[in-house]
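> give me coordinates for this.
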Amino acid sequence: MDTIDEKIISELVRNARISHAELGHRVSLSRNAVRQRVERLERQGHIAGYTLARPTGTAGEDLVCAHVLVYRQDRMRGGEVLAAIKRIPEVVSCDVLSGEFDLLVSLEAHSLERVRGIWEDMAQMPGVRDTVTALTLSRIVNRPRRTAT
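Got it, this is the predicted structure:
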């Protein structure tokens, strides 16, 4: 990845719906050159997907947040579990951990039923030995993630 790729990713983090033409204008490339770079970044896994972000705090729109601790059957060969988790749109982060648990998966869903469905899907994934799930009761600190500049 070069500095232009970093700028493209930074712009997509700000607005994943930006047109290739506008993105090209912002990074000083043609629309076609930007499209080719975005496709390459997707193939290489630097862009794993685009998600819908809905506002929270309005009536009926609060998100259910949960954290799933995942034990994999094989820590070193568990790539298929990671690939499957990346495809779940409600996953906002997935961290590989040291210690007893293998993964910490954080979810934001629009219902408790959806969290339950995701948990059931994750528990049945080939390569997952066990899971432990905790629901967020309240969030005390909610800082935006810092991006590299």
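
> C-alpha from now on. contacts and neighbour counts both.
Noted.

> looks like residue 126 contacts residue 81 (just checking).
Yes: counting by CA atoms under 8 Å, residue 126 touches residue 81, with 7.3 Å between them.

> so the two - more neighbours on which side?
residue 81 (18 against 13; other CA atoms under 10 Å).

> tell me the secondary structure of the more buried one, please.
helix (DSSP: H, G, I helix; E, B strand; the rest coil).

> would you mind measuring from it to residue 37?
27 Å (CA to CA, to the nearest Å).

> could you also give me the structure for this second sequence? I'd like to compare it with the first:
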Amino acid sequence: MPAKPEVDSLDRQILDLLIENGRRSVRDIAARVRLSPSPVKRRIERLERLGVIVGYTALVDEDRLGDTIEAFAEVRYSGSTDVESITASARSVPGVTAVFTVAGDPDALVHFRVESIQHLHRLIDQIRRDGNVIGTKTLMVLDSWRRGERRSAPPH
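Take a look at the predicted model:
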């Protein structure tokens, strides 16, 4: 495991601002942390070199794309299934957005974004066809919050 990089409270403030908005300008960050832009730019470049910042990404409103249903499936595998096989099996299913292997029961949490209940049904069936799956339990997401995510209030 690589050594933990030195990250001070100012680095943390910069990281929090970038997590909140990855397109935030160095000038804006500098004003918020009360430094000039040059040292902020150097700190960001250092955090990138150290691998603390591994990339920048866009947050997408999946509802606008038609994938309005979000769900998790708890998946249980036979005792002989290794972690890599669990991950590979779930990754091969289109519509799976993330796989979390966990200690305890269940063995994995599989995250989905789909357009309909029927679509989710087909994906759960596909996961169940893996010869090592011994059980599933599906959980539908009613609402969510994620750090750094900008969302309007849910409809009433």
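
> on that earlier part again, who touches both of residue 126 and residue 81 of structure 1?
Applying CA atoms under 8 Å, 6 or more residues apart in numbering, one finds that no residue jointly contacts residue 126 of structure 1 and residue 81.

> who touches the residue nearest the centre of structure 1 in this structure?
For structure 1, the residue whose C-alpha lies nearest the mean C-alpha position (CA atoms, centre = their mean) is residue 92; its distance is 4.2 Å. Counting by CA under 8 Å, 6+ apart, residue 92 of structure 1 touches 105-108.

> ranking the residues you listed by neighbours, who comes first?
Busiest of the contacts of residue 92 of structure 1 [other CA under 10 Å] is residue 107, holding 23 neighbours.

> for it, which non-adjacent residue is spatially closest?
With CA to CA, 6 or more residues apart in numbering as the criterion, residue 107 of structure 1 has its nearest non-adjacent residue at 4.5 Å, and that residue is residue 91.

> which ones are touching the counterpart of residue 117 of structure 2 in structure 1?
Aligning on TM-score structural alignment places residue 117 of structure 2 opposite residue 112 in structure 1. Counting by CA under 8 Å, 6+ apart, residue 112 of structure 1 touches residue 64.

> residue 136 of structure 2 now?
Residue 136 of structure 2 touches 73-76, 128, counting by CA under 8 Å, 6+ apart.

> what's the helix or strand for it?
Element membership of residue 136 of structure 2, judged by DSSP states H and E, is strand 133-140.

> over to residue 70 of structure 2?
Going by DSSP H and E, residue 70 of structure 2 is part of strand 69-77.

> likewise for residue 95 of structure 1?
Assigned by DSSP H and E, residue 95 of structure 1 falls in strand 91-96.

> what does the residue nearest to the centre of structure 1 align to in structure 2?
Residue 92 of structure 1 maps onto residue 97 in structure 2, by TM-score structural alignment.

> residue 65 of structure 1 too?
Using TM-score structural alignment, residue 65 of structure 1 pairs with residue 70 in structure 2.

> same deal with residue 56 of structure 1?
Per TM-score structural alignment, residue 56 of structure 1 is aligned with residue 62.
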